[in-house]
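Undergrad: This is a predicted model, with the sequence first.
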Amino acid sequence: MAERPGIAALLAALGEGQVRLVGGAVRDSLLGHEVADVDVATSLSPYEVMRRCGAAGIRTVPTGITHGTVTALAQGETIEVTTLRADLATDGRHATVAFTDDWREDAARRDFTVNALYFDPGEGRVFDYFGGLDDLAEGRVRFIGEPLQRIAEDHLRILRFFRFTARFGSGVDEAGLAACEARANDLMALSRERIADEWLKLLALPNPAATVRLMLEHGLLRPVLPEIGTEALPALEQLIAAEQAAGIAPEPLRRFAALLPRDPLVAEKVAARLKLSNKARKRLASAATEETPGVPRALAYRIGTDEARDRLLLAGQAEAAASLEGWVPPRLPVGGGDLIRRGLVAGPAVARTLKAIEARWVEEGFPDGERLEQLVDEELAATGAR
C-alpha cells in the first residue's frame, strides 16, 4: 500500500512516526486481499494535516473535521485521514469525541479486534493492541472489550458483527452473538438508511446464507425486517447456487427479494421503509413477483436485462440467465412513419399496428430482413391498408 504513489506522497507530507495505516486496509493486506479504501490515523490535529498537505500540494476536504477526519486527494487516491480519538459520550448512534495522542486509546474505541490493526510504514511494523492478529489468523470476529457495552455505544455494530463474520469468520464468536441477540431491539433506534446500507453490504458477500440463517434463528432481523423468516432461507440458498452456476456476480437486491414474500406490494413497502432509491425499489419489487419468467430475451426486452436476470435466477434458471450476459435488447426497426408511408392512415391504428408487429417480432426472436418485412406486410394487410 505504502508503495502506491498517492499514499506515499501523503505519508511523506504528514511525517514519519506521526501516521499509520489502519483498519480494513491493514486487515485486507495481511490476508492477501486487494486493498481498495485506505484509512490513515495520525497524532496530528486535522488542521495540521490540512496545513502539511497544502504545503505538499495535496488537496484536502474537511469531510468530518469536527470528528477529526480530513479527506486527502493525492495522485488519484482518496484517503481518509483521522486524528487519534477517544469517545467522551455515546448514545448508540453518535459519539462525542476528544482528540488524543494515544494510539491504544484510539484502537480501544474501534469495534472489532481485526479492525484495530495499525501499520507504521516507517518502521514496517504492525501494531496490535487487542489480539487482532491472532483473531484474523483463526477467522474470529471479536468485539474489543465488553460486547454489550460496545453495542450500546453504536447499535450498528450488531449488523457489522454479522457482516464481518460472514466475510472473515470461520465460525461465530459466542459472546458477540449473545450480545447481539440481547440487544437486537437497539436496531430500531438506527436510521433506516444505515440499516439498509449494512444489510445490503452483507448480502453482497459471496455466500452470506449461513450468516443470514444465524441472524434469523436468533431473531436479529425481527425488529427491523419482520417480513423475513427462516422459511425464506431455501430460496436464498437456491439463488446463490444459481448465481454461481451461471457465473453471475452477487446482487444484494436480488438476494433481498429471495428472502421476502413473493409479493411486489410487500417489497415496495419494505423498500420504502428502508428509504431505498426509486431505482432500487423498482428492482426489488420486480424481483419479488411470482410471474413465470418465460423466454429470457423476450422478458429482458419487456422489463430490462437486469430485472429479467433477477427473475430467471430466482426461478433457478441459471443457464437462461447466463444467456443474457452481453446481450443488449434491440430496438424495433419499424416506426409509425414507415407504416404511414406504406398506406396506413395516421391515427390510433398506427399505434395498434406497431404494437401488433412488435409483439410478433419479440415472440419470433427479433427477426430482421425478409421475415421482418413479412410481419409488417401481414399486419398492414390485417388493417386493410394493403
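TA: Sure thing, it's come through.
Undergrad: Please make it C-alpha for all contacts and neighbour counts, starting now.
TA: OK.
Undergrad: Next up, the contacts around G171.
TA: Applying Cα atoms under 8 Å, 6 or more residues apart in numbering, we find G171 in contact with G139, R140, T165.
Undergrad: Helix or strand: which one has V345?
TA: Secondary structure assignment for V345, by DSSP states H and E: no helix or strand.
Undergrad: Next, work out how far apart it and R352 are.
TA: 12 Å (Cα to Cα, to the nearest Å).
Undergrad: cool, H94 as well?
TA: 59 Å.
Undergrad: do the same with A166
TA: For A166, the distance to R352 - Cα to Cα - is 53 Å.
Undergrad: So for the two, which residue has more residues nearby?
TA: A166 (23 against 13; other Cα atoms under 10 Å).
Undergrad: quick one, what contacts the residue nearest the centre of the chain?
TA: What sits nearest the mean C-alpha location of the chain, by Cα atoms, centre = their mean, is K201, with 4.1 Å. Shown in contact with K201 (Cα under 8 Å, 6+ apart): R163, P252.
Undergrad: Can you tell me the element it falls in?
TA: Going by DSSP H and E, K201 is part of helix 192-203.
Undergrad: Would you mark the buried spots in that helix?
TA: Buried residues in helix 192-203, counting neighbours by 16 or more other Cα atoms under 10 Å, are found at R192, I195, A196, E198, W199, L200, L202, L203.
Undergrad: Determine how far that helix lies from the middle of the whole chain.
TA: 8 Å (Cα atoms, centre = their mean, to the nearest Å).
Undergrad: before we move on, what about stretch 216-229?
TA: 20 Å.
Undergrad: Quick check: buried residues in that stretch?
TA: L216, H218, G219, L220, L221, R222, V224, I228, G229.
Undergrad: Return the subset of the residues you listed lying in helices.
TA: L216 (DSSP state H).
Undergrad: And the buried residues of stretch 216-229, which two are furthest apart?
TA: Farthest pair in the buried residues of stretch 216-229 (Cα to Cα) is H218 and V224. Separation: 13.6 Å.
Undergrad: Pasting the second one now:
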Amino acid sequence: MDEQHLPASPWTQRADLAALVAALDPAGEGLVRYVGGAVRDTLLDIAVKDIDMATPLEPPAVIERLKAAGIRSVPTGLAHGTVTAVLEGGPVEITTLRRDVSTDGRHATVAFSQDWQEDAARRDFTINALYADPRDLTVHDYFGGLDDLAARRLRFIGEPQDRIREDYLRILRYFRFQARFGSLPADPDAEAACSALAPGLKGLSRERIASELLMLLALPDPSATVARMAELGVLAVILPEADSSALPPLIAAEHAHAIAPEPLRRFAAMLPADPSLAELVGARLRLSIAQRKHLALVAARSVPEEAARPLAYKVGREAALDRLLIGGDSIAPLEGWDTPRFPLKGGMIVARGVSAGPDVARILRAVEAQWVAESFPDEARVMALLEAEIARRSDLV
C-alpha cells in the first residue's frame, strides 16, 4: 500500500496538541507519534474520543519536558511507561515504547524500547498498531493494518494463540472489535484460537470480564457476534446462564422505537427470568449494587399493558421500559409519559387532625395505592381520597 496520511480532522489541528508535540519533540526528531484508536478511527471517519501517543522517551524525560513547557502531567502508569498530559482539549496518555519481557495470561512485565516496530509487535490487532506522525500525519504501519482496515478484517499480530496466551482478555477484545470493525466471515485462525483457549478466561478478574462484555453489548448490534461466541464455546465460559438468541428480538425492538442501546438491558435479556439468579450473576461479575438491583428488577419480565405505568412508578421508568422491551410488550403506555410524583406528604395528613405516628404512614400508603389504581389523578382527587380514607378510619374507631 502506498504511503498514507491521516485526513485532516478537528482533533489533529488542536493547538494544545501542537504545543504538546513541540514540548516533547522540539527539534522535530520524530520522538512522538499518535497511536491506536485515534489513528484507526480517523481513517474510518469515526469520531475520536481518546488520544494516545507513543514515544521512545522514558517517563522521567517526558515529565521533565512537559514541566519545562508548563504542561501539567499525571504519572498514571509509570510502571508501564504511561504519563498523562492534562490539556485544555482533554487528557492525552503518552506511553514509552515497550517490549514484553514476560506474560502470564493476565499481566505483562515490560521493558522500555527505542524501536517502534518492537512496540507495535506487542499490540493485539494489526488495526490497533497504526502510528501517525503528528506533524505531517504520515501513517506508519508495520503489520498490514491499513490493508486490514480497508478490508474490515480483524487479525491478531503474529500467531493468535501466542497473543491470547499473553493476555486471555484478548479473546473478549477480539469479539468486541470484530463486532465493531470486522466483516464476515471472520478470520478462522483467530476464531479457532479463541475457542481453544477460552478456558483461560476463568483466570481473569470478574471485573475485567464484565467491563469487556458490557462494552460489547453497548455496540449498535452485537447479536451475531454474541451468537458466534456461543457457538465457539466462549460465552459459556464467562456467562453460562446466557441465551444469545434473546438479543435479536430485543435489538429489533430498540431499533423499531429508536431507543439507544443499553448494555445492561441486553445483558438482562440474555439471563433467565429469575430475579434471584440475576442478582447472583451480577454479584459474581462484581457489578455495582445499582446494576445488580436493575438486573433483578428487569428479570421479572412480562408486564400487562395496563400495569406498565404502575410498574414504572414502582420500579422506575427505565426498569419498566426494559421489561417491556425484553418481553416483547408494547411500550406505548410509557411513550411521552413522565413518572408522576405523589403529591401527598405526611404533614398534610397531620394537618387534618391525625396524630403523628404509624397511622399517618398507613393512611399515606392507602391513599397512594388508590391513586396508582386510578391511574394517577390530579391533586384535587388525591385530597378527596385522603378525606375519604380519614373518614373511613374514623368510622372504624
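TA: Alright, I've got the coordinates. These figures come from a predicted structure and were not determined experimentally.
Undergrad: Pick the one among the buried residues of helix 192-203 of structure 1 closest to F99 of structure 1.
TA: Once Cα to Cα is applied, the member of those that ends up nearest F99 of structure 1 is E198, at 27.4 Å.
Undergrad: That closest one contacts R160, correct?
TA: Yes - counting by Cα atoms under 8 Å, R160 is a contact partner of E198 of structure 1 at 6.9 Å.
Undergrad: Just give me the neighbour total for K279 of structure 1.
TA: As a measure of burial, K279 of structure 1 has 8 neighbours, counting by other Cα under 10 Å.
Undergrad: That one -> structure 2?
TA: In structure 2, the residue matched to K279 of structure 1 (TM-score structural alignment) is A290.
Undergrad: again, but for P348 of structure 1
TA: Match for P348 of structure 1 (TM-score structural alignment): P358.
Undergrad: T211 of structure 1 too?
TA: Match for T211 of structure 1 (TM-score structural alignment): T225.
Undergrad: mind listing what's buried in the helix or strand hosting that match?
TA: Assessed by DSSP H and E, T225 of structure 2 sits inside helix 223-231. Residues of helix 223-231 of structure 2 classed as buried by neighbour count (16+ other Cα under 10 Å): S223, T225, V226, A227, R228, M229, A230.
Undergrad: could I get those residues as a markdown table with distance to P340 of structure 2?
TA: Formatted as a markdown table, the buried residues of helix 223-231 of structure 2 follow (distance: Cα to Cα, whole Å):
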| residue | distance to P340 of structure 2 |
| --- | --- |
| S223 | 35 |
| T225 | 40 |
| V226 | 38 |
| A227 | 40 |
| R228 | 43 |
| M229 | 42 |
| A230 | 42 |
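Undergrad: Pick the one among the residues you listed closest to A388 of structure 2.
TA: S223 (53.5 Å).
Undergrad: isn't the closest one right up against L247?
TA: Yes - using Cα under 8 Å, S223 of structure 2 makes contact with L247 at a distance of 5.7 Å.
Undergrad: who's in contact with A267 of structure 1?
TA: Here A267 of structure 1 is in contact with A257, L260, P261, R281, L284, A285, A288 (Cα under 8 Å, 6+ apart).
Undergrad: repeat that with 6 Å
TA: Contact analysis of A267 of structure 1 by Cα atoms under 6 Å, 6 or more residues apart in numbering lists A285.
Undergrad: I'd like the distance from the aligned residue in structure 2 for it to A242 of structure 2, if you could.
TA: Alignment note (TM-score structural alignment): A267 of structure 1 maps to A278 of structure 2. Shown here: A278 of structure 2 relative to A242 of structure 2, a distance of 11 Å by Cα to Cα.
Undergrad: Over to H255 of structure 2?
TA: 22 Å.
Undergrad: try A260 of structure 2
TA: For A260 of structure 2, the distance to A242 of structure 2 - Cα to Cα - is 22 Å.
Undergrad: how much does the helix holding K201 of structure 1 stray from structure 2?
TA: Superposing on structure 2 places helix 192-203 of structure 1 at an average distance of 0.6 Å from its equivalents, by mean Cα distance after the TM-score superposition for structure 1.
Undergrad: That helix to helix 209-217, inter-axis angle?
TA: Relative orientation of helix 192-203 of structure 1 versus helix 209-217 (axes from the mean of the first three to the mean of the last three Cα atoms, to 10 degrees): 140 degrees.
Undergrad: Show me the strands in structure 2, by range?
TA: 33-35, 51-55, 73-77, 82-85, 92-96, 98-103, 108-112, 130-132, 139-141 (DSSP state E).
Undergrad: Any figure for the gap between the equivalent of Y174 of structure 2 over in structure 1 and V61 of structure 1?
TA: Following TM-score structural alignment, the counterpart assigned to Y174 of structure 2 within structure 1 is F161. Remark: distance between F161 of structure 1 and V61 of structure 1 (Cα to Cα) = 30 Å.
Undergrad: P264 of structure 1 now?
TA: P264 of structure 1 is 42 Å from V61 of structure 1, by Cα to Cα.
Undergrad: again, but for L313 of structure 1
TA: 43 Å.
Undergrad: Give me the more crowded residue out of these two.
TA: Neighbours were tallied for L313 of structure 1 and for V61 using other Cα under 10 Å; the higher tally belongs to L313 (29 against 13).
Undergrad: That one maps to what in structure 2?
TA: Mapped onto structure 2 by TM-score structural alignment, L313 of structure 1 lines up with L325.
Undergrad: Would you check that M270 of structure 2 makes contact with A242?
TA: Yes - M270 of structure 2 is in contact with A242 according to Cα atoms under 6 Å; the separation is 4.9 Å.
Undergrad: Contact partners for G343 of structure 1?
TA: So G343 of structure 1 contacts A385 (Cα under 6 Å, 6+ apart).
Undergrad: go on, the one 5 residues further on?
TA: The neighbourhood of P348 of structure 1, defined by Cα under 6 Å, 6+ apart, contains no residues.
Undergrad: just to revisit the earlier point, ok, which pair from the buried residues of helix 192-203 of structure 1 is furthest apart?
TA: Between any two of the buried residues of helix 192-203 of structure 1 (Cα to Cα), the greatest distance is 16.3 Å, for R192 and L203.
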